[in-house]
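Asker: Output the structure for:
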Amino acid sequence: MLIHPQFDPAAIRIGSFAIHWYGLMYLMAFAQFLLLGRIRIRTPRYQNLGWTFKDLEDLLFAGVLGVVLGGRIGYTLFYMPDYYLSHPLSIFKIWEGGMSFHGGLLGVLLALYWFAKKRHTTFLVVSDLVAPLVPFGLAFGRLGNFINGELWGRPTDLPWATVFPLVDSIPRHPSQIYQMLAEGILLGIILWIYSSKPRHLGRVSGLFLLGYGVCRFLTEYAREPDAFLGLLGLGLSMGQWLCVPMILLGIYLMTFSKTKAI
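Answerer: Okay, here's the model as predicted:
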C-alpha cells in the first residue's frame, strides 16, 4: 500500500506569487504540441501543403480556446446541468474546478473546423495533423490530476493501491496514473508510429478516437465515479458512456475512409 504524498498545489512560490502544478502541466502540454508539431510539419507531405510554424501557433491558440470553453461548457452540460442552470454565474468560476475532456474535445473540433476554413483546407487534413500531438498532452494533464490528488480510483487491494489522505483511508487504484499511461503515453506512441507513414485521409483521426475511447472506457473501471452522478445505465460511468460515440466514429473512419493519403 502506498500513501499519496499530498504535494503542495503550487510548484513554485515567490512571495504571494505561485505557479500551480496543474497550470504547469498545461504549459508542458502546449510546449510538447509545438515541439512535436514542428517535427510533423517538416515532413515532405506537410511541406508540400505549405504548412508553417505560424500555422502551428495559430492552431494551438484556437485549440486552447476550444479546450477551455468546450471543457467548461461540457462539464456544465454533461455532469451538473441542474446546478448550473440554477447558478449560471458559477459557469464562469473555472478556478473552482470542473472540466470535461469530452466537452474540451468538442471545443477543439470546432476550433479545427474554423482553422480549416481559414486556411482553405479540409477538416480531416488538420485533424490528422493534430491527432498524434494530443495524447502526450493528455498525459501531462493526468499527471497533474495525480499531483493534486483528484479523480482518484475505486477501492482495491492490489500491491500498488494508494491511499489519498484528503479523501479517506481506503487503498484505491491510482487511476490517474493508469489513464496517463494508457490514453496518454501508450496511445501517443501508437499514433506517432502509425502516422509516420501516409494514411488514407481521416484514418489517423479515427485511430485517435478509437484508441482514446477504448483506453478511457477500460480505465474508467478503476476510477471512482463522480459522487453526484454515480454509475449510470448498465453500470457504466458518464465518462464511459461519452466514449461510446467516440469509439463508433473512430471505427467508421478507420473502416470507410478511402480518400487518398496526402
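
Asker: use CA for all of it now, contacts and neighbours both
Answerer: Will do.

Asker: Buried residues in whichever strand or helix holds residue 54, which are they?
Answerer: Secondary structure from DSSP states H and E places residue 54 in helix 53-78. Buried residues in helix 53-78, counting neighbours by 16 or more other Cα atoms under 10 Å, are found at 56-57, 59-60, 62-64, 66-76.

Asker: do the same with stretch 139-155
Answerer: Going by neighbour count (16+ other Cα under 10 Å), the buried part of stretch 139-155 is 139-155.

Asker: Number of residues surrounding residue 100?
Answerer: 21 (other Cα atoms under 10 Å).

Asker: wait, what's in contact with it?
Answerer: 70-72, 74-75 (Cα atoms under 8 Å, 6 or more residues apart in numbering).

Asker: Show me the buried residues of stretch 139-155 that map onto strands.
Answerer: Among these, none falls in strands (DSSP state E).

Asker: can you give me the helices for the stretch 51-200 of the chain?
Answerer: 53-78, 81-86, 101-119, 123-130, 134-148, 175-179, 187-194 (DSSP state H, counting those that start in this stretch).

Asker: To residue 200, which of those lies closest?
Answerer: helix 123-130 (9.8 Å; Cα to Cα).

Asker: Quick one: list the elements packing against the closest one.
Answerer: helix 21-41, helix 101-119, helix 203-219 (3 or more Cα pairs under 8 Å, 6 or more residues apart in numbering; DSSP states H and E).

Asker: what sits up against that helix?
Answerer: 37, 40, 112-113, 116-117, 201-205.

Asker: try stretch 23-33
Answerer: Contacts of stretch 23-33 (Cα under 8 Å, 6+ apart): 11, 60, 133-134, 136-138, 140-141, 143-144.

Asker: compare with the first, here's sequence two:
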Amino acid sequence: MKPRLFTLFGVEVWSFPFFLLCGYLGGGMLAVHRAPREGIDPLDVVGLAFWTLLLGLLGARLGWVLLFLEYYRAHPGLILEFQDGGLSFYGGLLVGLATIWGYSRLRGFPFHRMIDLAAVSTAFGLSVGSVGLLLSGSCYGQPCPPTSPFIFFAISFPPASLGRVGDPLYPTQPLLIAGNAVIFLYLRIAVEPKRHFEGEIFTTFLSAYTFLRFFVGWIEGGPQGRIGPLSDTQIVSLLFFLLARGWAARLRSRGTRTPWGNLPI
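Answerer: Purely as a prediction, here's the structure:
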C-alpha cells in the first residue's frame, strides 16, 4: 500500500485526495460530454462542478466530524486534515443536492435531469476514488477468519498504512471499487437508454449505492458506533435507501417522463 504517492516540487501527494480528485475530474468530464444529450448547457455543468466540489467536500467533512463528534471535540486541530480520508459520502450528497437545486433555480435547467447526469459521473468517481482508500488503508475491513471464502482475497496492510496492520482483513476497498464500477456500467448500459422518468437514474444509483454500502458494512472495521447489530453507516445507508425508493415512487406517479425518448449510450 502507498499512502503517499510521490513528491511534487517538495509537496507530498497523498493517495486518497489524489484519486478523489481524479475521480471527480473524470466524472466531471464525462458529465460535460453527456450534457448536450440531456439538453443541458455544458457550461452549466462546469460551473456546477466547481460549487459542488467546494461545498460537497465541506459537507462530506462535516458529516464525518458529526459522526465522530466526541473525537474531534478532543482533537479540533484535526478537523481540516483531509489527507487521511475522513469524508462522509452522505454528508456530501445532501450538500451537493442542495447546491444543484439552488443552481438549477438560478440558471433555469431541470433539477431532476441534472441529478440524473450527476449520478452516472458520481458512480464513476466513487469507483476511482476508492482506489485511494485502498492505497491509504482507509475504510479497512474486519479481520478475516481463515475459514471465510474471502480469505483468498484478504488484505494485509503494512505499518505505514492507515489500516489495521498485520492481520488479513476483509477486502472492503476492492469491493467498493468493483461495486461502484458495476453500478456505473449498469446505469450507462441498462438504465439510461430506457429510463421512464426524470430522476430515475439518480434514484437507481442511490438505491444501488446504499445497498452496496449496507453490505460492505457487515465486514467493515474501524471505530464505528453501533445500534444493535447495525453500524452507523448501515443505519444511514438504510435510511437513504428508503428515501431513494420513496423518491422514485413519487416521481413515477407524477409521470415526469423524459420528453426526448430513449437516448443512445
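
Asker: returning to that earlier point: taking the contacts of helix 123-130 of the first structure, please make a ChimeraX selection of just the buried ones.
Answerer: The buried residues among the contacts of helix 123-130 of the first structure can be selected in ChimeraX (16+ other Cα under 10 Å) with this line:
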select :37,40,112,113,116,201,202,203,204,205
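
Asker: Tabulate the contacts of helix 123-130 of the first structure (TSV), appending distance to residue 31 of the first structure.
Answerer: Converted to TSV, the contacts of helix 123-130 of the first structure look like this (distance: Cα to Cα, whole Å):
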residue	distance to residue 31 of the first structure
37	10
40	14
112	19
113	22
116	22
117	25
201	26
202	25
203	25
204	22
205	21
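
Asker: Could you point out the residues of the second structure onto which stretch 52-71 of the first structure aligns?
Answerer: Aligned by TM-score structural alignment, stretch 52-71 of the first structure corresponds to residues 41-60 of the second structure.

Asker: Check what contacts that stretch and list those residues.
Answerer: Where contact means Cα under 8 Å, 6+ apart, the residues beyond stretch 41-60 of the second structure that reach it are 28, 31-33, 35-36, 87-96, 99-100, 103, 107.

Asker: give me every residue that touches residue 248 of the first structure.
Answerer: residue 210.

Asker: Wasn't it part of a strand?
Answerer: No - counting by DSSP: H, G, I helix; E, B strand; the rest coil, residue 248 of the first structure falls outside a strand, being helix.

Asker: do you know how far the aligned partner of it in the second structure is from residue 210 of the second structure?
Answerer: Using TM-score structural alignment, the equivalent of residue 248 of the first structure in the second structure is residue 242. Separation of residue 242 of the second structure from residue 210 of the second structure (Cα to Cα, to the nearest Å) stands at 9 Å.

Asker: do the same with residue 225 of the second structure
Answerer: Taking Cα to Cα, one finds residue 225 of the second structure at 18 Å from residue 210 of the second structure.

Asker: Between those two, tell me which one has more neighbours.
Answerer: The residue with more neighbours, out of residue 225 of the second structure and residue 210, is residue 210; 22 against 12, by other Cα under 10 Å.

Asker: Count the neighbours of the residue lying closest to residue 38 of the second structure once chain neighbours are set aside for me.
Answerer: Distances taken as Cα to Cα, 6 or more residues apart in numbering place residue 113 nearest to residue 38 of the second structure, at 7.0 Å, with adjacent residues excluded. Neighbourhood size, residue 113 of the second structure [other Cα under 10 Å]: 20.

Asker: Ok, residue 7 of the second structure next?
Answerer: 10.

Asker: before we move on, what about the one 5 residues further on?
Answerer: Applying other Cα under 10 Å, we find 11 residues neighbouring residue 12 of the second structure.

Asker: element containing it, please.
Answerer: Counting by DSSP H and E, residue 12 of the second structure is part of strand 11-14.

Asker: residues in the first structure matched by that strand, start to end?
Answerer: Here strand 11-14 of the second structure aligns to the first structure at residues 17-20, judged by TM-score structural alignment.

Asker: what residues does the matching stretch touch?
Answerer: 9-13.

Asker: As JSON lines, the residues you listed with distance to residue 2 of the first structure would be great.
Answerer: As requested, those are exported to JSON lines (distance: Cα to Cα, whole Å):
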{"residue": "9", "distance to residue 2 of the first structure": "20"}
{"residue": "10", "distance to residue 2 of the first structure": "22"}
{"residue": "11", "distance to residue 2 of the first structure": "22"}
{"residue": "12", "distance to residue 2 of the first structure": "25"}
{"residue": "13", "distance to residue 2 of the first structure": "27"}
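
Asker: Just name the closest of those residues to residue 161 of the first structure, please.
Answerer: residue 9 (22.1 Å).

Asker: can you pull the contacts of the closest one?
Answerer: Applying Cα under 8 Å, 6+ apart, the residues near residue 9 of the first structure are 20-22, 147-148.

Asker: same check, this time on residue 251 of the first structure
Answerer: Taking Cα under 8 Å, 6+ apart, one finds 206-207, 210 in contact with residue 251 of the first structure.

Asker: Emit the PyMOL select command for whichever of these are buried.
Answerer: A single PyMOL command selects the buried members of the contacts of residue 251 of the first structure (16+ other Cα under 10 Å):
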select buried, resi 206+207+210
